[in-house]
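*Asks:* Predicted model and sequence below, questions to follow.
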Amino acid sequence: MGPDAGAKGSDNASGIELIDPKVLRVCADPNNLPFSNEKGEGLENKIAELLAAKLHKELAYAFYPGATGFVRNTLNAHLCDVILGMPQGNDLVQPTNPYYRTTYAIVTRAGSDLDGVKDLDDPRLKEKKGKIGLVANTPPGNILAKNGMIGLVKPYPLMIDTRVESSSATMIHDLETGQIDAALLWGPIAGYYAKTSTTKLNVAPIPETPGTRMAFRIAFGVRHSDQNWKRELNTLLSQNKGEIDQILANYGVPMLDEAGQPVQKAAR
C-alpha cells in the first residue's frame, strides 16, 4: 500500500494475538499489483510466502479492497494478523521496524523530450500543460502547487475500488500512448510498471523537498495489543533482510538509504 492509504478503519484493540498459531494470516488487497492479488503475484505475496516458510506455517489471506475500512474489516476484525505494507506513522496499526524506504517518482518515456528529468523543478515540465499525470491528493501535487504548475496536471482519482479499476495502470497506459508525458507515482508502483511495460520507461525518485515529504519508511502493521507478535516479526525482518531486499529489487522498487540515496540492488 502507498502512504496515501490513510483512514482505512478505526482501531478496536483486543488482547487476542494470533488467530491461529499454525497459520500466517495476512490482510491484503485482492487486486492491487505490485503489492498483492488473489493469484499471489505481488511483492507482498512473495514476502508473505517467505515469512510463512521461515515460521513453518501455512499461509492464508483475508482479502479486502484497499480503501476506507480496510484495517477495520481485516486486522481489527481478527480475520488476519498482519498487513505487510504500511507506512510508518499510520496510527491505525502498530508498526514493526521498517523493512524498506522508498519515495514518489517521475516516470517518463525513454527517448522523449523529458529524458533525464529528475525533479519537479525541471523547466521542461513547465511546457507540458495537461500532460503531467498525478494521483489526486498525493504529495507531488504540493510541490507542483508551490511551483505554480498545478494547471499542467491531468488528475487521476485516489480513492477507487481496486476490484474494478486502477488509477496507476490507467496513468501508465496514458504515458505509453502519449496522452501524458510524465507520470508522478508512488515509487513501488512506478518501478513495477516500468519493469513490466513494453515501452521503455525511465523512473527517477523525486528528491525530498522542504515542507513536502516524498520518502516514507514501510513496515508491517499489527494490532496495537499484539506486542509479542510484533517482536517476532521484527526478528524475522532482521534475519531475512537480504531475501526481502531481493524481492523488492525483483519488482523494481526504488529503495533509498537513510541519507536519501538510491540503494542499488540488481533484480534476479
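*Replies:* Arrived safely.
*Asks:* contacts and neighbour counts: CA atoms only from here.
*Replies:* Noted.
*Asks:* Can you show me the helices along this structure?
*Replies:* 43-55, 70-73, 140-146, 167-176, 187-196, 227-239, 241-250 (DSSP state H).
*Asks:* Would you format those helices as a markdown table with distance to L114 included?
*Replies:* Putting the helices of the chain into a markdown table (distance: least, CA to CA, whole Å) gives the following:
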| stretch | distance to L114 |
| --- | --- |
| helix 43-55 | 29 |
| helix 70-73 | 38 |
| helix 140-146 | 16 |
| helix 167-176 | 12 |
| helix 187-196 | 16 |
| helix 227-239 | 38 |
| helix 241-250 | 25 |
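*Asks:* Nearest to F35, out of the ones you listed?
*Replies:* With CA to CA as the criterion, F35 lies closest to helix 43-55 of the helices of the chain, at 5.1 Å.
*Asks:* before we move on, the earlier item: among the helices of the chain, which comes closest to Y104?
*Replies:* Proximity to Y104 (CA to CA) singles out helix 187-196 among the helices of the chain, at 4.7 Å.
*Asks:* Can you check what angle separates that closest one from helix 43-55?
*Replies:* Computed with axes from the mean of the first three to the mean of the last three CA atoms, to 10 degrees, the direction of helix 187-196 lies at 100 degrees from that of helix 43-55.
*Asks:* quick one: contacts for the residue nearest to Y156 when sequence neighbours are not counted?
*Replies:* Of all residues not flanking Y156 in the chain, V135 sits nearest, at 4.7 Å (CA to CA, 6 or more residues apart in numbering). Residues near V135 by CA atoms under 8 Å, 6 or more residues apart in numbering: P155, Y156, P157, L158, S167, S168, L184, L185.
*Asks:* here's the one I want to compare it with:
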Amino acid sequence: MVLYLKILHAGALRMPITKCVKLLKKLHGDVQVDLESYGSRACAKQVREGKVVDILALADPVLFDELLVPEYVDRYYIFGNDQIVLSYDEFSRGSSEINEQNWMDILLREDVAFGRSDENMDPCGYRTLMVWQLAERYYKRPGLFDSLNKKCTDDKIYPKSYDLGTDILEGKLDYAFQYLCVANQFRLKYITLPEKINLSNPAHADYYQQVSVVLKGKTPRDQVVITGAPVEFAVAIPKNAANQEVARIFLDLMLSKRGQQVLENCGLIPY
C-alpha cells in the first residue's frame, strides 16, 4: 500500500525537508511525497484560503500565531535556529574587498546590485529590513536603513529568499541577504554579520526587539507589526491534513535525534 504525504514549506527549508523525506522513505518504504514551496507568509495564506496539506514548515513561528492558530493549526513545533548573512560569489563586484565593517559601503556603490525577499511574502524579507535597522544603530550610521532600502529597488525584491541564490550564480545579483543554511546550499561565499545584527542569538532577543516592520495583515486593510526576534523555524500538522498518520510519522522523525542530525548537516542549529 502506497502512503501519501503533501508538504508545503518555506523555500529556505528546501534542503532540510528534502533530506528528511529521503530519511522517511528509507525507514518506511513506499511513501509518495509531494513538495511545494513559497515564501512562508505566502504558504500560511494558502492554508488560510483552504489549501490542504499534511505538513506545513515555516521560517518564522510568529506566522503560526499571527495567521493560523487556533483556526487552522492546533500546535506547532519550533525545530531550529539560523542567522541572516550577506551572500555572494567570487564574481560579485567588490567581493575581493568586502568585509564585516565595509559591506554597506560596497552595497551602496552605483555598479553593485543586491537583493532581498519580499517582506509581505517571506520572513527573510522582513528580517532583512530588521538587519538594516540594527546595522544603522550598531555602526552608528544615521540614514543607513533608508539608503539601503532606496537602493534595493522592486526588481531586486523576490517572492522567496531561495531564488536569490540562483540569481547570484547567474550574475543577475552581486549580493543577497539570506539565511546561512541557504547560502550553504548554494555553496556561496558570505559575510557573517555581528550577532547584534544577524538575529542569530537568543541571548540578544531583547536587543532585537528594538526594531520592527509593518506588514499586511489577514485582510488587505489590516496591518501587523512584526518585532525583531531570533531566526527560528517551525513545523505543524494542519487540522485539515488528509494523511494525519503519515504526517505524524514524518513530524516525529523530523524532531527525533536522527532528524536533528539531518537539520544540523543542512546548516541549521536544531532545538
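*Replies:* Cool, got the structure. The model shown is predicted, which means the values in this text are computed figures rather than measured ones.
*Asks:* Need the TM-score from the superposition.
*Replies:* The TM-score (TM-score structural alignment, normalised by the length of structure 1) is 0.58; 209 aligned residues with a CA RMSD of 4.1 Å.
*Asks:* Let's have the contacts of V135 of structure 1 in CSV, adding distance to V107 of structure 1 and neighbour count.
*Replies:* Formatted as CSV, the contacts of V135 of structure 1 follow (distance: CA to CA, whole Å; neighbours: other CA atoms under 10 Å):
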residue, distance to V107 of structure 1, neighbour count
P155, 15, 18
Y156, 15, 17
P157, 18, 12
L158, 18, 17
S167, 14, 21
S168, 11, 24
L184, 6, 28
L185, 8, 28
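*Asks:* quick check, nearest of those residues to G85 of structure 1?
*Replies:* The closest of the contacts of V135 of structure 1, once distances to G85 of structure 1 are taken by CA to CA, is L185, at 16.5 Å.
*Asks:* just checking, what residue in structure 2 corresponds to the closest one?
*Replies:* Using TM-score structural alignment, the partner of L185 of structure 1 in structure 2 is Q178.
*Asks:* didn't its match look like it was pressed against L86?
*Replies:* Yes - at 6.4 Å, Q178 of structure 2 counts as touching L86 under the criterion of CA atoms under 8 Å.
*Asks:* Run through the strands of the stretch 1-150 of structure 2 in chain order.
*Replies:* For the stretch 1-150 of structure 2, strands defined by DSSP state E, counting those that start in this stretch occupy the ranges 3-10, 31-38, 55-58, 76-81, 84-88, 114-117.
*Asks:* What are the contacting residues of the fourth one?
*Replies:* Contacting residues not belonging to strand 76-81 of structure 2 are listed as 61, 64, 200, 230-237, 255, 263, 268-271 [CA under 8 Å, 6+ apart].
*Asks:* Can I get the buried part of the residues you listed as one ChimeraX selection?
*Replies:* Entered in ChimeraX, the line below selects the buried ones among those, by 16 or more other CA atoms under 10 Å:
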select :61,64,200,230,231,232,233,234,235,236,237,255,263,268,269,270
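*Asks:* picking that back up, rebuild the contacts of V135 of structure 1 as a markdown table, extending it with distance to E58 of structure 1.
*Replies:* Shown next, in a markdown table, are the contacts of V135 of structure 1 (distance: CA to CA, whole Å):
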| residue | distance to E58 of structure 1 |
| --- | --- |
| P155 | 42 |
| Y156 | 38 |
| P157 | 37 |
| L158 | 34 |
| S167 | 33 |
| S168 | 32 |
| L184 | 38 |
| L185 | 34 |
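*Asks:* Which of those residues lies at the shortest distance from F70 of structure 1?
*Replies:* After measuring the contacts of V135 of structure 1 against F70 of structure 1 - CA to CA - the closest member comes out as L158, at 15.1 Å.
*Asks:* Now do the contacts for the closest one.
*Replies:* Contacts of L158 of structure 1 by CA under 8 Å, 6+ apart are V135, A136, N137, T138, S167.
*Asks:* how far away is it from A67 of structure 1?
*Replies:* 10 Å (CA to CA, to the nearest Å).
*Asks:* isn't F220 of structure 1 right up against L84?
*Replies:* Yes - judged on CA under 8 Å, F220 of structure 1 makes contact with L84 at a distance of 4.5 Å.
*Asks:* Report how many residues lie close to W229 of structure 1.
*Replies:* Neighbour count for W229 of structure 1, taken as other CA atoms under 10 Å: 17.
*Asks:* before we move on, what about I249 of structure 2?
*Replies:* 12.
*Asks:* Can you tell me how far it is from T192 of structure 2?
*Replies:* On the measure of CA to CA, I249 of structure 2 and T192 of structure 2 end up 36 Å apart.
*Asks:* Please apply the same query to L27 of structure 2.
*Replies:* L27 of structure 2 is 37 Å from T192 of structure 2, by CA to CA.
*Asks:* quick one: contacts for the residue nearest to L152 of structure 1 when sequence neighbours are not counted?
*Replies:* What sits nearest to L152 of structure 1 in space, not counting adjacent residues and going by CA to CA, 6+ apart, is K129, at 3.9 Å. Counting by CA under 8 Å, 6+ apart, K129 of structure 1 makes contact with G151, L152, V153.
*Asks:* if you set the cut-off to 10 Å instead, what comes out?
*Replies:* M149, I150, G151, L152, V153, K154, I180, D181 (CA atoms under 10 Å, 6 or more residues apart in numbering).
*Asks:* Sweet, I'm off.
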